[in-house]
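Peer 1: I'd like to go over a predicted model; first the sequence, then the structure.
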Amino acid sequence: MNLRSIYRLFLPYASAVSSIIVFSVLVSLINAATPFINRFMIDQGLLRGDLKAVLYSVLLLLFLRTGDNAIQYFQRKQEILVANSFGKDLKVKALRHGLKLNPQHWKDNGFFKTIGDVLYDIDILMSITGSNFLMLFLIICKAAGAAIGLFLLNWRLALLTLPLIAIKIAYNQWMRTRSEQLGKASMEANKNYNAWFSDLLSGTTDIKLWNLHGRKETEYGEHIDHLNETSKHMSLFSEKSSRILQTVEFSFLNLMYLPGAALIQDGTITFGGLMTFITFSSYLLVPVDAIMHLRVILEQIRPCTKDIQNFFALEEENFASSLLPNPEISKIEFKDVSVFLDHRSILQDLNFEIRRGEKVAIVGENGSGKTTLLNLLLGLCRATSGEILIDGIPIQEYNIEAYRKKISAVLQDVHLFGGSVRENILLDEEALFDPNRQPPFCTEAVNRLEKQFDTQVGSDGAKLSGGEKQKVALLRALNRRAEILILDEASANYDKESEEAFHLFIREHTDYGFYFIVTHRKEILAYADKVICLSHGKITQVRQNPK
C-alpha cells in the first residue's frame, strides 16, 4: 500500500480534505512571514533598544500565532471527523462482508476469529489517521512557507541543512524494514490471541466441568504477555529511533553557529538573521520527518492491509443474483449429493425427490448426516458433488437472501438474542405476531413467564429452560410465512405433555408447502408422508407412508 492508495480511501471525504488543503495554504503564508518578523524584532528592536519596534513585532507575532493555532484547531477537528467516519465505514463494511461470507469460512476459522482478525487489522490501518496522516499536506505547506523565508534570509546556510536531510532519509530507510518485521510479529500475536479467545468462548461450559480455570488463566496471561511484548518492542523501537534522530539534529543545527559566525563577520547575515535562521531551521526538516514517519507507519501496516484485501476477496454467498424462487415451490430434489470434510465422507450419493405438500421425517443414528442434510437445504454448507434443485434450478443460483426467506427453521442448537421473548419472535420484520394463531402449548409456556412475551431472555436465552427456548424458537419459525419448515430435534427438551402437543401439531399443521423433521421420536414417523433413513451418510431407505 502506497500513499496514492491511502489517499483513495479518503475520497468519500473530499469536502473535509479540501478544507484541510485551504487551511494548509493559509498556514504556509503565516510561516513564510514569521522569520522576517523575528529578524526585524532582534535587529531593529532588541539590538537597537527600540521598544516600539519590539512591541509591534510581538503583537504581530501573537496575532499570527493565534491565527495559526485557530487554523490548526479547525483542521484537527476535520481530521477527527474524517478518522471517525473512516473507521466506522470500514468496520461496518467488514462486518457486512463477514456476515455474507460463505459459511465454510466460519467453519474453518470461527466467526469471532474471522471478524476479530480483520477488525484488528482495521484498527492498525486507522493508525494512519491517528498519526496525523491527514495533516501531512498541512505540515508540508507549513514547512514550505518557512523554507521560503529561510532561503530568502540566507541561501548558503539553507543549503548546509541538506546533508542532515540525507542522513535522516538514510536512517529512515533502515527503520522501514525493521518496522515491517515488528508489525508482522504484532499481527501474528493478535491473531493467535483471537484464535485462542474464540476457542475459550465456545468452551466455557467444559472449562467449568473440567476445572480448567487455572490453566486458562495461565494461558490468558501468556497471550497478554506476548501481546505486551510485541507492543513494547514497537514502541521502544519508535522511541529509540526518535531520540537518535533528535540528537543528530540537535548536534547538526548547533554546529551551524560556526559558519553563521563567519557570515556575520563578513556582513552576509545579521545577528538577528542568524538567530532567526537557527530557530526556524528545523522547519526545513519537518516535511522530511513527516514523510519518513509516514513511510515507517505504512511499513508497519502493510501486512494488515494485505490481510484486509484478502478478507474482502473472500467469496460471499450469492446475494447479487436476480433469480428468485417461485412464489410457491413445487419440487425439491437431491441428485447424487455428496459431502466430504477433510477427506471424510459425511454424506454420499443422496438421491430423493420431495413434492409440495409432503411432510418428510429424517431419521438415523447420531453422526449419520441428518443435520448436514438440513444445512445443505439451508445453504449453510455446500455439496462436494451433486446438486440440490429447487424447481429444477440449483439453489446456489438463487439470490440467497430471497431463498432463505422461503425457509423457517428450528435448529438443534437454539440461539436467542439478548432482548425480550417478543423481540426474538419478531426477527422477521415483515411479519406481525398474533399469539392466537400459534400453537397453544407454545404460547401458554410463554404466558407462564413473569412478564410473558416481554420477559428478558438473557444472554443466549440463559434465563429460559431448554424447553422454553425451543418453544420460543418454534414461535419464531411459525411467525414467518415461508414455504419450507425445517425442524431439527425441535422437541428434544419438551416434557411429555408438550411432546404430545407437538406430535398433534405435526399431524394437523398444513401452512407450509414442505416439512423436514429430524427426530429420534418414532411416534412422529406416523405423521410423515415420507421417511428418509440415513446410516453412515448414506440413504438406506426412503419409505412412503400411506396418506
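Peer 2: Thanks, I have it.
Peer 1: drop to CA atoms for contacts and neighbour counts, all remaining ones
Peer 2: OK.
Peer 1: which helix of this protein spans the most residues?
Peer 2: Longest helix in the chain by number of residues, with DSSP state H as the criterion: helix 51-99.
Peer 1: quick check: which helices or strands does it pack against?
Peer 2: Packing partners of helix 51-99 (3 or more Cα pairs under 8 Å, 6 or more residues apart in numbering; DSSP states H and E): helix 14-40, helix 111-125, helix 127-130.
Peer 1: kindly provide the distance from the spatially most central residue of the chain to Lys113.
Peer 2: Taking Cα atoms, centre = their mean, the centroid of the chain lies closest to Leu119, which sits 3.3 Å from it. Spatial separation of Leu119 from Lys113 under the definition Cα to Cα, to the nearest Å is 10 Å.
Peer 1: alongside the first one, take a look at this:
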Amino acid sequence: TQSLQAHDFVWSQVTFFVLTGLMAFAVPMLSSVSLETVAMTTTATLFLIGPVSSIVGSLPVFAQANAAAERILALEESLQNLSSPPDEMSLEGRFSRFKAIQLNEVQFSHKSAGGEVGFEVGPISLNIERGSTVFITGGNGSGKTSFLYLLLSLYPTAHGTISVDGIPIGTTNIHAYRNLFSTIFSDNHLFEELYGVENHDPDEAKHLFELLEIDHKVALEGRRFSSLKLSTGQKKRVAMIAAILEKRPVCVFDEWAADQDPYFREKFYKVILPYLKEAGITVIAITHDDKYFDVADVRMHMADGKLTFVDAEPSASRKIA
C-alpha cells in the first residue's frame, strides 16, 4: 500500500510540473493569450495546488475512517443479534448462586514456536468454596498468573475439567462462568467509562472512594471517571472500586498490593479484604506479603507449575495434585 501511495505521489508531482510547464511555455506559443495573463494564471495555480493537494490527499483518510466505522457498526449489530442458548441464561442465574468451583486434574501447557511442549501448569485438583479468601504465593515464573488464566478459562485446559457445583464448563456456558469473576491483573487497563455496570448506587460508590481514600483525586460522574491522571497505585485503587461495583461473586487480584505504599498495603489486607468477605465475595489473590498470610482462609503455594496447600492439611474436597 505504501509503495502504491509513493508511486501515485510521484506521478501526481510529475503531472503537476508538466501541466505548469505547458501553461507557462506552450500556451503563449499556441495562442494569443498575453504573457501577463499566463503569469497571473500560473501564479494562481501554484497557490491553489497546496490546498487542492491537501483535499485530495485527505480523501483516502476519510475513506479508511468510513470503512473502519462501518466495520465497527457491523460488529455491534452482529453482537446485538447474537442469541444465547436457553440453558445459558438459566445456568448464568444458577452460577450467580454457586457454592463451589471445582478443578479436576486441570492442566495447561505453553507451546513453543516449534510446537514443543513448554512450561506446564498442573495437574491441579481444587475446590474453591464460596465466600472464602484464597491466597496464592510463589516465586516469579512459578506459574501463578498462568494458573489464574486457567481458572478464569482464559487459557484452554489441555486436560481435566472445571465445573461449578458439579456442572462442567464448556462452550455453551463458558460466558456465564467468566461472568462470575471481576479481575485486576498486574498489567491491567483502566477504562474511563464503567463498562459492564448498567446501574450503580451513587452512595456506595462514594463510600468506596472514601474507603480507598481516592475521593480527592477522582469521582464517578455518571458512568465515567472524572480523571485518570493518577499514579499506578491510585489507578489500582480505582480499578478496585470498578471491580466491586460490578457486583460479581468472585474477585481475582494479581499482586494488587505490590503497587501500593505500606499504608495502603496494610489497609488492603486488614480492611478491604474483610470488607469483601463480609459482603460474601470470594477473593482469590496472588500475594508475596507474608506479613498478612493470616488473613487468608486458604493459602496455596505455586512452584514449577504445581500447587500445594500451606499450613493446612488439605481435606478431601480441597485435594491438590
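Peer 2: That came through fine. Please read these numbers as outputs of a predicted model, since none were measured by experiment.
Peer 1: returning to that earlier point: got a markdown table for the helices and strands packed on helix 51-99 of structure 1, with distance to Tyr512 of structure 1 too?
Peer 2: What follows is the helices and strands packed on helix 51-99 of structure 1, written out as a markdown table (distance: least, Cα to Cα, whole Å):
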| stretch | distance to Tyr512 of structure 1 |
| --- | --- |
| helix 14-40 | 52 |
| helix 111-125 | 32 |
| helix 127-130 | 53 |
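Peer 1: quick one: which of these is nearest Gly183 of structure 1?
Peer 2: helix 111-125 (9.3 Å; Cα to Cα).
Peer 1: what span of structure 2 is that closest one aligned with?
Peer 2: Aligned using TM-score structural alignment, helix 111-125 of structure 1 spans no residues in structure 2.
Peer 1: taking helix 14-40 as reference, get the angle to the longest helix of structure 1.
Peer 2: Between the axis of helix 51-99 of structure 1 and that of helix 14-40 there is an angle of 160 degrees, by axes from the mean of the first three to the mean of the last three Cα atoms, to 10 degrees.
Peer 1: tell me the secondary structure at the residue opposite Gln438 of structure 1 in structure 2 once aligned.
Peer 2: Gln438 of structure 1 is assigned Leu208 in structure 2 as its aligned equivalent, the criterion being TM-score structural alignment. Put simply, Leu208 of structure 2 is helix when judged by DSSP: H, G, I helix; E, B strand; the rest coil.
Peer 1: surely Leu208 of structure 2 touches Ile241?
Peer 2: Yes. With contacts counted by Cα atoms under 8 Å, Leu208 of structure 2 reaches Ile241, the gap being 6.2 Å.
Peer 1: to Asn192 of structure 1, which of the helices and strands packed on helix 51-99 of structure 1 lies closest?
Peer 2: Shortest separation from Asn192 of structure 1 across the helices and strands packed on helix 51-99 of structure 1 is recorded for helix 111-125, at 9.1 Å, computed as Cα to Cα.
Peer 1: other SSEs contacting the closest one?
Peer 2: Under the contact definition 3+ Cα pairs under 8 Å, 6+ apart, helix 111-125 of structure 1 sits against helix 51-99, helix 103-109, helix 162-202, helix 286-313.
Peer 1: between helix 286-313 and it, find me the angle.
Peer 2: Note on geometry: by the same axes, to 10 degrees, helix 111-125 of structure 1 and helix 286-313 are set 160 degrees apart in direction.
Peer 1: what about Ile284 of structure 2, distance to Tyr149 of structure 2?
Peer 2: As for Ile284 of structure 2, its distance to Tyr149 of structure 2 is 12 Å (criterion: Cα to Cα).
Peer 1: the two - which one has more neighbours?
Peer 2: The residue with the greater number of neighbours, taking Ile284 of structure 2 and Tyr149 and applying other Cα atoms under 10 Å, is Ile284; the counts read 23 against 14.
Peer 1: surely the more buried one meets Thr137?
Peer 2: No. With contacts defined as Cα under 8 Å, Ile284 of structure 2 does not count as touching Thr137, sitting 11.0 Å away.
Peer 1: can you tell me the helix or strand for Gln5 of structure 2?
Peer 2: Taking DSSP states H and E as the definition, one finds Gln5 of structure 2 inside helix 2-21.
Peer 1: next: Ile244 of structure 2.
Peer 2: Ile244 of structure 2 belongs to helix 232-245, assigned by DSSP H and E.
Peer 1: which bit of structure 1 covers that helix?
Peer 2: Residue correspondence for helix 232-245 of structure 2 in structure 1, counting by TM-score structural alignment: residues 466-479.
Peer 1: from the chain's centre, how far out does the matching stretch sit?
Peer 2: Its chain's C-alpha centre lies 32 Å from the corresponding centre of stretch 466-479 of structure 1 when counted by Cα atoms, centre = their mean, to the nearest Å.
Peer 1: in it, what's buried?
Peer 2: The neighbour-count criterion (16 or more other Cα atoms under 10 Å) identifies 466-479 as the buried residues of stretch 466-479 of structure 1.
Peer 1: one more: stretch 298-313 of structure 2?
Peer 2: Judged by neighbour count (16+ other Cα under 10 Å), stretch 298-313 of structure 2 contains these buried residues: 298-309.
Peer 1: which pair of those residues spans the longest distance?
Peer 2: Distance extremes for the buried residues of stretch 298-313 of structure 2: the farthest pair is Val298 and Asp304 at 19.9 Å, using Cα to Cα.
Peer 1: contact partners for Phe225 of structure 2?
Peer 2: Neighbour list for Phe225 of structure 2: 192-194, 218-219 [criterion: Cα atoms under 8 Å, 6 or more residues apart in numbering].
Peer 1: let's go with 7 Å and repeat that
Peer 2: The contact partners of Phe225 of structure 2, by Cα atoms under 7 Å, 6 or more residues apart in numbering, come to 192-193, 218-219.
Peer 1: repeat that for Gly131 of structure 2.
Peer 2: 277, 280-282.
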